[in-house]
Structure formats: C-alpha cells, structure tokens
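>>> Just need the structure, nothing else, for what follows:
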Amino acid sequence: MAVQSQNTLLLLLLLFIKFATGSSDSDSELYWKCSNTFSCGANITGIGYPFRGSTDPEYCGHRSLVLSCDKRSNATTMEMTGLTYRVLEMEEGSQTLRIAREETMSSACPSVMANTTLDYSVFDYAASCMNYTFFYGCRFEEPGAVHMTRVSCAGDTGDAYVAPWVVPPMEVCGASVVVSGALMAVDKPLDATELGEALKHGFQIRWKMESQSCSECRASGGRCGYDLAANKTLCYCPHPPYVSNACAPSSPPISKGNTNTARTIGICIGGAVLAGIGLGWLAFHCKQKRKQMLSSKEVSSSSPSMKGLLSLPSSNHSNSIPSYPSPKSDFGRGSSYFGVQVFSCTELEEATNKFDPSRQLGDGGFGTVYYGLLSDGRVVAVKRLYENNFKRAEQFINEVEILARLRHQYLVILYGCTSRRSQELLLVYEYVANGTVADHLHGKRAKSGLLSLPIRMQIAVETADALSYLHRSDCIHRDVKTSNILLDNDFHVKVADFGLSRLFPSNVTHVSTAPQGTPGYVDPEYYQCYQLTEKSDVYSFGVVLIELISSLQAVDTNRHRQDINLSNMAVNKIQNHTLHELVDSSLGFHTNSSARRMVTLVSELAFRCLQQEKDMRPSMQQVLDALKGIQNEDSNAHKVEIVDLFMGDDAALLKGSTTPKSQDSLP
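This next block holds a predicted model:
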C-alpha cells in the first residue's frame, strides 16, 4: 500500500512539473504576444487594446474589435453584425470611430441586402446620423413629394428609391435595406451624388468598453488583454504573476531572455512544496489505514446484535433532512411571479373554453386575446402569445415585470400569467368591454358615432395622463397607438400592450436599440439613429391626437402617396392652412365655434408633438397640461386670436411660419 501511494505521489509530482512548465510558458508569452499595435495607412496608426489586428491572438483584444488592413489600398476594415465596414477615423481618447459600409465606398447602392445595425453591447451611436432606406421593386414611377430619390443600381437588384425616413408600405415596394450615413438636409429631394457622398462619409459610433482597468494595467507596466470567458479586461505582466488586475510595481521587469531562468526557479520551488505536502499526506494515509485495521478487528469480535445495530439506519434520519420544494413549485397554482398570480394552462384553457375562436377579442402583433371566465367568477382577457414569435419569452417577461410594478387608473391591470416554463405563455388582464379607440374611430364600431368631441378630449387627456405616469416611472411604452388604448363602458381609457416597453434609467439621455413599433407611429429620429427616448412616445401620441380629430388611420395605402402616412398628411395640411380638410366633419368644426377652437388647439399641440427633432417636442407632462387647459377652455387670449384669424380670413394656424412654436410656449 505504501509503495502504491508513493507511486501515485510521484505521478502527481511529474504531472505538476509538466503542467507548471506548460502553464508558465503560456502565461509568460501573453505579455510578449500582445505587444503589437495596429497601423494601416496614414490615418489609422498605433491602435492598441481593446482593438487587435486580425493576425494577433484572440486574447489580445475584444472579439468584436478586430481590425484588418488591405496592404494595397491601406484601407482598414472591421466586421460587425455580419457586414464589413471601412474604418475612416479613430479617436482613442473619446472612444469613437467613423465607419461606412464597405460596399458603399464604391457604389451608392448597398450590394448586401442586410440592414445597418450595431452590436449595442459594444457600440452606440456617437453623433448625428441618418438612416437611408433603399426600396426595391416599387410600383410607382415617380418618388413624388415624399423626398424619395431614384438611384440606378448595378446588378440584379434594379433601381432603388431612397428615402431618409418616410417608409412606403410593403404593398407598394417589395424589399428594403437600411444604410446609415452622414446627416443631410431633407427639405428638398435627395441628390444621388450627394447621397453617395453621405454614405461614403459614414457615421460615428462609440465603443463602450470600460477603459480605467486597462489604464491602470499600463501604468503598472503591464499590457492589456481580454478574457473571452469572463468578458473582462485582463492585465498581462512580464513577471510572475503573469496575469493579474495590475502588475506588482515593486517587481523589476524580467526580459524575455531571462524568462526561462525565472520559470525554472518557480518550478523547483513548487516541486519542493508539493513533495513536502505529499510526504505528509503519505504518513497520514498510513496512520489512517492502521486505525481502520484495528477497528475492523474490534467489530468482528463483537456480538451479532451489535453488528445489526451498526448496519441499520437511524429511525430519525429521514426527518433530519429538510424538505426543499421543487424549483417548479414557485410557478404552481396559487403562487406568484413578480408579485402577480400564476395560473395553470389548464385553468386558462377552461376559462376560454379551450381558446374557442368565438371568444376571440382581438388579434395583435404578438398574440391573440380571448374572453375568459375564471372559476372565481372574474371576467378576464387572456392573451395567448404566438408560438412562432421567437421573442415571445422576452416580451412575456417584459410585460409581466413592467405591469407588476406599475399601478395607475388608466393602465390596464395584469391579474396574472402562466409560468414562463409553461408550454404556452399566457397573460391574464382585466376585461375592458368597449373595444379600442381604433375600433371606434375607423374600425368595426366606427358607425356607432359614440365618440363625440368631449369624449375624444377625455380619451386624449386620460391617455396623456397614463403616458406621463409611465415616464415619471422611468418607463417608455414604445408602441403607443389607438389599437392599444382600450375603453370601458364609460369610455375611460386603459392603456395596454407593454410587450415592447422599456424601463428607462433616470441617469441616461437615451437607450440605444433597434427601432420597434408600428408603422405610422414610429418616431423618425428614433428610426434614423436608433436612440429611444421619452420623446418617442410623444411623437406616437401626436399621431393619436391627429387620429382623434380626423378619424383617419395612421397608415392607409388607399390615400394619395403623399398622404399614406397620416403624420405627413397632417403636418402638410396644418402648414398649408387646410386643417378643415383633415378634421372629421362629425365634430362640428364648421358649425360650432367652441369645437373649432378645441380642434384647432389640439391640432397645434399635435403639430408640436410631430416635430422631426425630439428636442422640438414637448414633454408628456407638458402635453397633459396643455390638453387639460384645452378641455377646460382655459386657453389664453393669443390662442383664441389664432382661431379667429383661422376662421375669419383663412390666414391659418401658425400664420406666416412653417416652423413650429417652441415647447416653452405651451400652457
């Protein structure tokens, strides 16, 4: 036994020496192999961590910041989200890059049919930019007044129509590609040559990696590297310990030629320590074996009853082990998730009569809503998320988390949900009986004529109140539209559908994320530069206000191409002093002076909400205050004068100016 233990110990010692030699070789080389900087041409020189060259080891830089150099053209490129970008400028101090899609350096048309997108875990937009949308296979001959430019494209794609943000519906155009570039004025049709230059000029992005740890590493004499597994910066040192947060300042640097000597000394010391530990373990092992042999002899000489007692388990043993619930028990019936009740799928199937199609209340972008009756007598609406929606789990958790923490009289109440581990993801809301605002404006309930002007004003005020509360609670709805505004039997509002909503930290100016929402309601500045702010909801609400005074849909392909988007149509008519052509005739605009005043002031407020630049839009609280003032006929004198001018000589709203008033002029 002793010989076997000695052989085992010897084997362990040999393995340690082999491991220590290999590990030491690897660690010591980290410092030397990450000594290179990247240079390519005259503009991109001396670039170090977090970037690395394509020929450098992976651990020398971030996996998303790999630079390549074309020796023939001295052009620097990098790969991002499956596309190749030309790196035009780099400023390490501000951590900014100016980049352009590689294929647009030689052609105004993108050759790769993929949208420009950022990896937002690494990058953010650094300055003003513009997203240009190339539309292919469009079924109209002239781009018209929507500022679209026809561009001749080589290859099989055919000619493209390009717009800065106006999006023709896909029924008109077959395919589209979004390409980011420099910001251009859009008060006139785009020039194809200028468009090409804007794309070649590129756009600025910022890499978001923390730089302090690398600065500390360099100050201590180390070189920065990247831990792929832990996703963090490491410090490679020229002496032991080779990998640390910072190199020991008191240790003198060891030249590469003396590394082997230091390695040998380290191995000898480590081997001696291991040998000492091994000998101690061997002595202890032998002593324990002697005790076991003596104990075995004592047991064999004891009585049979004693042997039986030693072999039997304690009668109280099972009670001494605590009983832990199954991990799935938190999601059983009667439990809660984010503070809301968790229902079983079976219970909700029974409540909806197995999702009977006759009980379907609505069909949205993320799921179908059914009428349900719970066993406790509550009438509910059950949303069944689509199984083919790959983001359904994310939207499910997002909506539960947000609605569980928010309480407001004009927000829909979430009663509960199924477990996120369930086969079906179901959300259970209070039942709101009177349909949506969209239903009453231009849907199946539009002919009822129940939405009088005072009720529409009530809807506007209550919706603004709900959105203002969301913004105070650091939440952006991101899908404000009339089909997401429910009405009860007294026409009071319940804002619903928080699947796209985002919690918005109070210490940031925007959240960078790919544009999402419903066509016709999406903030154009958000669409251009992927920067979501509270003002994105304000823009969408401006479209809702126009819907309330016009009873028209946000997008309607049956209208003239200049008027397909209701927001464009409204801005044009307000600026051209033809508001009367926009307003629903049933509201008494032409026959009642009070209605004229109210509708005109609402249109002016909507005009401000629909400004292209977010800084020109009022806040949601200012919108709420303005609507309450209009509702209470608490308008100041100059606004009444504007109405009189409008009706008296058709001089029009915002007379003599196409520039909207500052938000500071809001009541």
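>>> hey, let's count contacts and neighbours off CA atoms from now on
Will do.
>>> how about residue 440, what does it touch?
Taking C-alpha atoms under 8 Å, 6 or more residues apart in numbering as the criterion, residue 440 is in contact with 446, 447, 448, 449, 450, 451.
>>> And for the third one, the neighbour number?
The one in question is residue 448. 9 (other C-alpha atoms under 10 Å).
>>> Not counting its neighbours along the chain, what's nearest it?
Nearest non-adjacent residue to residue 448, counting by C-alpha to C-alpha, 6 or more residues apart in numbering: residue 440, 7.5 Å away.
>>> hang on, the earlier thing: identify the farthest-apart pair in the contacts of residue 440.
Looking at the contacts of residue 440 by C-alpha to C-alpha, the two members farthest from one another are 447 and 451, with 9.9 Å of separation.
>>> which one of these two has more residues nearby?
Set side by side, residue 447 and residue 451 show unequal neighbour counts under other C-alpha under 10 Å, the larger going to residue 451 at 21 against 12.
>>> for that one, helix, strand, or coil?
Secondary structure, DSSP: H, G, I helix; E, B strand; the rest coil: residue 451 is coil.
>>> I'd like the structure of this one too, to check against the first:
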Amino acid sequence: MQNKDAFSLVLDWAIGNHTCENAKNNTTGSYACKAANSNCYNSKNGPEYLYNCSSGYQGNPYIFDGCPGISISLLVLLLGGSSVLLGLKRGKLIKLQEKYFQQNGGLMLQEHILNHGRSMETTKIFSNEELKKATNNYDENRVLGKGGYGTVYKGVLSDNKEFAIKKSKLCDKSQIEQFINEVILLTQINHRNVVKLLGCCLETEVPLLVYEFITNGTLYDHIHDISRASPLSWEKRLKIATEIARALSYLHSETSMPIIHRDVKSTNILLDDNHTAKVADFGASRLIALDQTEITTLVQGTLGYLDPEYFQTGQLTEKSDVYSLGVVLAELLTGEEAISTNRPETYKNLAMYFVSAVKEDRLFHILQDHIFNEGNIEPLKKVVNLAKGCLRLRWEDRPTMMEVAMELEGLRNMEKHLWGKDNQTTEETEYLLRTPTLPFNIDIGIGSSASAVNGHDSMINQLLKPLDDGQ
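Okay, the predicted model is just below:
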C-alpha cells in the first residue's frame, strides 16, 4: 500500500551559535573563516553563520587560501577576449607593416633581387620583428651613436653574429626610388675600406639600414679621445688617410654610377681592430649620372667639413668630398677638431686655422708633437701640401679624389720602402724623397712661386728646430 503522505527533507547546517558579528569579536579565536577573498553571512535558520567565496572567486572558504581566483568560466571569457584583442591588434600591425613595406619601395627591391639572381644574393630584406629582437626592442644600451640623420644600434642575431642598424629620423617619400637604387648599388659594393651594407628593413615608417659591425670605434674617437691608451702613430695616420681616399676614389670613379658621399668626417670613418679604415654612413649620399659633373641639391653635410662653394651655390660635385677629406687630413695632422671654441674666434674653423698656419709658416706650432720625427719630415710636408690643396675655396683648384689617393699611396709606399731598408744609402734616400709621386704639384704657399719656395724652406727650418735644440 502506497503512502500518499510525502515529505521533503532539507539538510541545512551552520557554524556555532553566534552571528557573524559576534563570531568576529569572539576572543576565543573560534572564527572559522580562514580564506582571503571570502564573506561571512548569517544563517536563515538561527543564530549561526556561514561563509562563501567573494564574487569573482571560487573554492573552499574554510581553508587557508581556499578562494584563490576567478571562476573558470570568467577566466575563459577573459582569455578569449584578450586573444581576440591581440589578434585584432596583430592584424592591424601586419597591415601597417605591409603598407610601410610598399611605401618604402619593398616591391621594387624584391623585383630587382629576383631579376638579378646571384648578383644580389647578399642583399637581405629584414623583418621588423627580427631587428627588434636583435636590438632588444631598440634598447638605449644598444646605441652605438647618434647624429643629425639618425641613431645607430648594435644588433645581435641568434647565432651571435653582430651588425649595426641605422634608424634614420626622417624619410623623404618622394625619394624612395632613389633610396632603393642606392640600397641596390651599395649592397653590390665590395671594397675593403667601405662598410658593407647587408640589407634593410622596409616594414617601419622610416626604412632601416643594416651594416656590418666594425669593432674599434670611429676615427674621431682615436684622434680626440685623450682617455685612449696610446695615440695614433704617424704611420697609422698615413695608412688611414690613404685608405679613406682610396675608398672615396672608388665611389667616385669605379662604381656603375658615381657616388658622392656628401658627409665625409672623422665620425663617419670607422676603424677595425687592425686600424683599417672603413667609410660609413651613406645617409646623405647622392648618385650622379655618368654624363654629369655636378648636381644642384639642398645643402647637406656637417659644419666644419662642408665645402664652402657647395654651401654657397648648392652645386654638389665630387670635389665637395675632396674638401671634406682635406679637413679630415688636417685633423690627422693637428689633432684639432673641425670646429672648436678653444681656438680664437677667427680660427674656430679648422680649415681656416690650418691654411693660415701654413701660409704664415706656423705649421710647427699646430702639428701634433708625436707624429713627426727626423725621418718623416718630407712625407709629412707632402701630406700638408695635399691637405691644403684639398681645402682650396674653388673646387676647380682642388685635386680629384683619385689624385689624392695616388699621392697618399705613393707616400705610403715610399715610407714602407724606407722603413724596410735601414741599410739604404743616403743617395737612394734623397732620390726617393725628391721623386714626385704625381705629375701635379701643390705649392705650399699662397703667393708667388718665390714666396712658396721661401715658405717651404721656412717650414723645414721650423720642423728641424726642435731636433737642433735637442728636444
């Protein structure tokens, strides 16, 4: 027989015989809640209390750390939302990088690489992510140097290969085709005295250039940093000058299109561990058609090194680089900076200071003491002559870069011959010193030929004077 009377049984439980308020104030320590992120509430069936985890937390409120975190469903919801946002953000970034890649001539460069096969095999188009990782997101600790055109960072790839990344400040969108042409040309240059361009990154607003990393700093550091252990010897200075001129002559005369560097200065000459010079930073460089000798352009360069005729007329020629090299030669000879407030107002500019000293027979007073000795006076005078010729105001009066390179190469060969021939006769030595290395001659003076000869003899006397005094 079925019982028609049915009852529902509800099992309820609670803690103690106090309300939440009384339990919290109980000095016997019977308060049962152990977990952070939990709430106490009074039972509906009597003066007892219960606990649950606070909103957004889940677990056992009666044990220590029993309500550790948010609910699984909420966690899934948050993670899902974050993934969607990250996906949207990444998609937007990819589209932006694709836009920059096209704006910066990426398709043009890719097409050229495909069409020219092995001749462009060393050219690499780096991704933005690749370079960010290599520079630790362009960390300030990776900065190698900063200049008017941008910042250079040191990058390290996963295989520990080091390279330098130039991040320019500005990019003229109207010159993108010119930029790509220069990238194509520079990646094909293989000269031991030109820093090798390895590739570029076009996925950023301003294109990034990637160069080989040179280990020993700039020529400027070696000339002007007194904290260095030992100054450059005359032999190293002549070697460096020769290598710079050789590289620039190559750019002017031996590439498929002549390249004017336009910013030759000691900070743009890098040295490796063997003090081999490497011409760097082609950010201001311009290509010139084979049938052109000059182009009109906005004046760019660095004060102190800037060709005055180019500055006044805007007419850029290969001789503009010659003038800048003349300033670098003056730096190597004197140890003075291109612009210095430590010199009198009239002679803040090194070019003026140097030429004036030569004209007034004061050269001995401005040459660095340790670079000359009895054995190198004649080669030293020839380099002084050459530097002064490079610094002539009219570009027509300056030698070509090829002539400068040949002159320096001849002087260096002569000195190497003398260094290797200690038992050489006096007659042989005098013959080598008298023999010109080039058919042209730049007079040491500025006036007539007679005053030039007198100035020449006067400088010899000045240079010999410390030796006669036994100093």
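>>> Drop the TM-score for these two in here.
Overlay of the two chains. TM-score (TM-score structural alignment, normalised by the length of the second structure): 0.62; 316 aligned residues with a C-alpha RMSD of 3.0 Å.
>>> ok, back up a step: what's the closest of the contacts of residue 440 of the first structure to residue 543 of the first structure?
When these are compared for distance to residue 543 of the first structure (C-alpha to C-alpha), residue 451 comes out closest, at 17.4 Å.
>>> Next, the contact list for the aligned partner of that closest one in the second structure, please.
Structural correspondence for residue 451 of the first structure with respect to the second structure (TM-score structural alignment): residue 232. Counting by C-alpha under 8 Å, 6+ apart, residue 232 of the second structure touches 222, 223.
>>> State the number of residues packed around residue 225 of the first structure.
Taking other C-alpha under 10 Å as the criterion, the count of residues near residue 225 of the first structure is 27.
>>> Find me the equivalent region of stretch 100-113 of the first structure in the second structure.
Counting by TM-score structural alignment, stretch 100-113 of the first structure falls onto no part of the second structure.
>>> Correction: the previous question concerned stretch 226-234 of the first structure.
The counterpart of stretch 226-234 of the first structure in the second structure, using TM-score structural alignment, is absent.
>>> How about stretch 354-364 of the first structure?
So in the second structure, the equivalent range for stretch 354-364 of the first structure is 137-147, judged by TM-score structural alignment.
>>> And the contacts of the matching stretch?
Residues external to stretch 137-147 of the second structure that are found in contact with it (C-alpha under 8 Å, 6+ apart): 131, 132, 135, 136, 151, 152, 153, 154, 155.
>>> Can you list the buried residues in it?
Within stretch 137-147 of the second structure, the residues scored as buried using 16 or more other C-alpha atoms under 10 Å are 138, 142, 143.
>>> Including distance to residue 50 of the second structure and secondary structure, could those residues go into a markdown table?
A markdown table is the format used below for those (distance: C-alpha to C-alpha, whole Å; DSSP: H, G, I helix; E, B strand; the rest coil):
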| residue | distance to residue 50 of the second structure | secondary structure |
| --- | --- | --- |
| 138 | 56 | coil |
| 142 | 59 | helix |
| 143 | 62 | strand |
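>>> and those residues as a markdown table, adding distance to residue 127 of the second structure?
Formatted as a markdown table, the entries for those read as follows, by distance: C-alpha to C-alpha, whole Å:
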| residue | distance to residue 127 of the second structure |
| --- | --- |
| 138 | 14 |
| 142 | 19 |
| 143 | 20 |
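>>> List the buried residues for stretch 12-21 of the first structure?
Neighbour-count burial for stretch 12-21 of the first structure, counted by 16+ other C-alpha under 10 Å, picks out 13, 16, 17, 20, 21.
>>> And the contacts of that stretch?
Contacts with stretch 12-21 of the first structure, where a contact means C-alpha under 8 Å, 6+ apart, come from 263, 267, 271, 274, 275.
>>> Apply 10 Å and report the result again.
Contacts made with stretch 12-21 of the first structure from outside it, assessed by C-alpha atoms under 10 Å, 6 or more residues apart in numbering, are listed as 6-11, 22-26, 260, 263-264, 266-268, 270-272, 274-275, 278.
>>> Out of those, which sit inside helices?
With helices defined by DSSP state H, the entries of the contacts of stretch 12-21 of the first structure inside them are 6-11, 22-26, 260, 263-264, 266-268, 270-272, 274-275, 278.
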